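Asker: Fold the stuff below for me.
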Amino acid sequence: MTYSPDLECVAFVGHELIASGTLAEVVHEVKRHHDQNPNDMILVFDNQKSNVIELDLRGSMEDVFGRMASKQPLEEAVAPPKRPGRPKLGVVSKEVTLLPRHWEWLREQRGGASVTLRKLVGEAMHVADGDKDKRAGQQTAYKLMTAVAGDLPNYEEAIRALFAGDAEQFFAQIADWPTGLKNHLAQISRDVFLPPAGA
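Answerer: Got it, this is the predicted structure:
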C-alpha cells in the first residue's frame, strides 16, 4: 500500500517515541535510528487510526523512498466492475429485500421508495454519527496501547477508563508512562473525552 509523504505518523522503539511528524520526516529519523541500532524493533503508526506502516529500511535513504514511491495500491490496479445506477451522480443500484408490508408502506410515501429509503438511511446515519468520533478515537488509542504499552503498569485500568470515557482516570493511569507516549495518546484520544454534542 502507498502512503502520502504528508501523512502524520509516529515511530516507537518499545515504549519510547523516537519520531513524530509527516511520513517523510519520520522515515528519515527511523532510517537513521535503524542504521545506528539495527537490532531495535521500530514500529511506525499513522495518527488517524494507529495502523502499522511497514517500511523496508534496506539500502540507502534514496532506496527506502524509492521503494515507497513505487508501490501501487491494489485498488488502483484492479478496476471496479461497472454497476447499474447513475454513477455520475454517485448513485449505485443494489438489491434491497423487504417484507410485502414494507413495500406497501414505501409505495404510499411521497417521492416513492428510493426517496423514502434515502431519507430514512440519512436520518439513521445522523443519529449514529453522534458517537462516531468518540468510538474512532477509542479504537485508535486502543490499537496503539495494545501494540506499544501492553506491558506497562496500569495498562488494563487505562483501557477501561478509555472505553468509559473517563479522562481523569485515564490520564491518572498513564501518568508514569514515558512522556512521548503519554503526549501522543492525549493527541489521538482527544475526541474520546469531549463532552457530548449539545451538552
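Asker: When you work out contacts or count neighbours from here on, use the C-alpha atoms and nothing else.
Answerer: Noted.
Asker: Now D6: which helix or strand?
Answerer: Using DSSP states H and E, D6 sits within no helix or strand.
Asker: what's the answer for the one 4 residues further on, then?
Answerer: Following DSSP H and E, one finds V10 within strand 8-13.
Asker: Likewise for L43?
Answerer: Judged by DSSP H and E, L43 forms part of strand 42-46.
Asker: Against which helices or strands is that strand packed?
Answerer: strand 8-13 (3 or more C-alpha pairs under 8 Å, 6 or more residues apart in numbering; DSSP states H and E).
Asker: wouldn't V44 be in contact with F12 here?
Answerer: Yes - between V44 and F12 there is a contact under C-alpha atoms under 8 Å: 6.4 Å.
Asker: check contacts around V44.
Answerer: Listed by C-alpha atoms under 8 Å, 6 or more residues apart in numbering, the contact set of V44 reads C9, V10, A11, F12, V52, I53, E54.
Asker: Following up with a second sequence; could you model it the same way so I can compare the two?
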Amino acid sequence: MTDATSTPGLTAFLGCTRIAQGPRERVLADLRRRNDNPPALVFDDASGERVELDLWSTAPAPAADGGARPARGVGRPRLGVVAREVTLLPRHWDWLSRQPGGASVALRRLVEDARRVYADRDAARAAREAAYGFMSSVASALPGFEEASRALFAGDPERFAAHLSGWPADVADYARHLARGAWAAVPEQAS
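Answerer: Reported below is the predicted structural model:
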C-alpha cells in the first residue's frame, strides 16, 4: 500500500531556492508546470541523494528496487534468501563451522545483532552522508561550506548551525533537515 505517508518525499531546488516538495507525483507535476531551464535539482528527502526525474514521460515510476529480480538459483528465494559470495579468513570459516545451525545461521545472527547494536550509529552516519550529499550539490560555493562540512562530520551541531546561518534560508533549512539525525550518536572513530 502506498500513500502520502509511506511514499518517499522529494525536494526540488532551482539554485538556492526550494521550488517543490512532497511526494514524487506532486513534485513531478510542479516541475512540469514550471519547465525551468536549467532544470531543477531534485533530492530524495530520506537519503539526500540526487534523483533524476523524466519530466516528459507518462510511464509509471520504476520500483524502488529498480525492478530487478534476483536470478533464481542458490539460496531460498521464496523466503527472500539470496546466495552471494563472502570472503573470510580460514580461522573465520573454522569458527563458523562450529556454530549451531552452520555458517549461514551464524552469519545471519551476527548481522542482526550488529544491526541492532549499531542502529543509532548507522542512522547518524546516514544522516551525515545525506546532508553532505545535498550540501555538495547545492551549497559547495557558499561561504562556510568547508567549515559546515567539518562540523557535520565532527558531530558538532552548534558549529554546523553557525556556519549555515549566512546561507539562503531554503538551503540552510533543508541541510538542517537532512542532518537532524546526525547528532544522535558519537561519530565513528578512525581505525
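Asker: follow-up on the earlier one: of the contacts of V44 of the first structure, which are still contacts in the second structure?
Answerer: Among the contacts of V44 of the first structure, the ones still in contact in the second structure (both residues aligned by TM-score structural alignment, their matches' C-alpha atoms under 8 Å) are C9, V10, A11, F12, V52, I53, E54.
Asker: where exactly do the strands run in the first structure?
Answerer: For the first structure, the strands defined by DSSP state E occupy 8-13, 16-22, 42-46, 85-86, 91-92.
Asker: Please tabulate these in JSON lines, including the columns distance to G112 of the first structure.
Answerer: Output for the strands of the first structure, formatted as JSON lines (distance: least, C-alpha to C-alpha, whole Å):
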{"stretch": "strand 8-13", "distance to G112 of the first structure": "45"}
{"stretch": "strand 16-22", "distance to G112 of the first structure": "49"}
{"stretch": "strand 42-46", "distance to G112 of the first structure": "44"}
{"stretch": "strand 85-86", "distance to G112 of the first structure": "16"}
{"stretch": "strand 91-92", "distance to G112 of the first structure": "16"}
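Asker: if you skip the residues just before and after it, what's nearest to the most centrally placed residue in the first structure?
Answerer: Central residue of the first structure (C-alpha atoms, centre = their mean): K49, 2.0 Å from the mean position. Nearest residue to K49 of the first structure, sequence neighbours excluded (C-alpha to C-alpha, 6 or more residues apart in numbering): T140, at 4.7 Å.
Asker: which outside residues touch the longest helix along the second structure?
Answerer: Criterion DSSP state H: the longest helix present in the second structure is helix 119-138. For helix 119-138 of the second structure, the external contacting residues (C-alpha under 8 Å, 6+ apart) are 15-16, 43, 46-50, 145, 149, 152-153, 171, 175-176, 178-188.
Asker: Buried ones among the residues you listed?
Answerer: Buried by 16 or more other C-alpha atoms under 10 Å: 16, 43, 47-50, 145, 149, 152-153, 171, 175-176, 178-179, 181-183, 185, 187, out of the contacts of helix 119-138 of the second structure.
Asker: what residue of the first structure matches up with A71 of the second structure?
Answerer: Matched to the first structure by TM-score structural alignment, A71 of the second structure sits across from P81.
Asker: Repeat that for D45 of the second structure.
Answerer: Aligned counterpart of D45 of the second structure in the first structure: N47 (TM-score structural alignment).
Asker: who's in contact with the counterpart of R110 of the first structure in the second structure?
Answerer: Using TM-score structural alignment, the equivalent of R110 of the first structure in the second structure is P100. Applying C-alpha under 8 Å, 6+ apart to P100 of the second structure gives the contacts A106.
Asker: A148 of the second structure - how many residues pack around it?
Answerer: A count of neighbours around A148 of the second structure, defined by other C-alpha atoms under 10 Å, yields 21.
Asker: I figured it hits S165, correct?
Answerer: No - assessed by C-alpha under 8 Å, A148 of the second structure is found out of contact with S165, at 10.1 Å.
Asker: before we move on, back to that, what range does the longest helix of the second structure cover in the first structure?
Answerer: Against the first structure, helix 119-138 of the second structure falls on residues 129-148 (TM-score structural alignment).
Asker: now the helices: where do they sit in the second structure?
Answerer: Using DSSP H, helices in the second structure cover 24-34, 90-97, 102-117, 119-138, 145-154, 157-164, 169-179.
Asker: what separates the fourth one from the chain centre, distance-wise?
Answerer: Okay, so that is helix 119-138 of the second structure. 7 Å (C-alpha atoms, centre = their mean, to the nearest Å).
Asker: For that helix, which residues meet the burial criterion?
Answerer: Neighbour counts over helix 119-138 of the second structure (16+ other C-alpha under 10 Å) mark 120-135, 138 as buried.
Asker: cool, and the second one?
Answerer: Within helix 90-97 of the second structure, the residues that qualify as buried by neighbour count (16+ other C-alpha under 10 Å) are L96.
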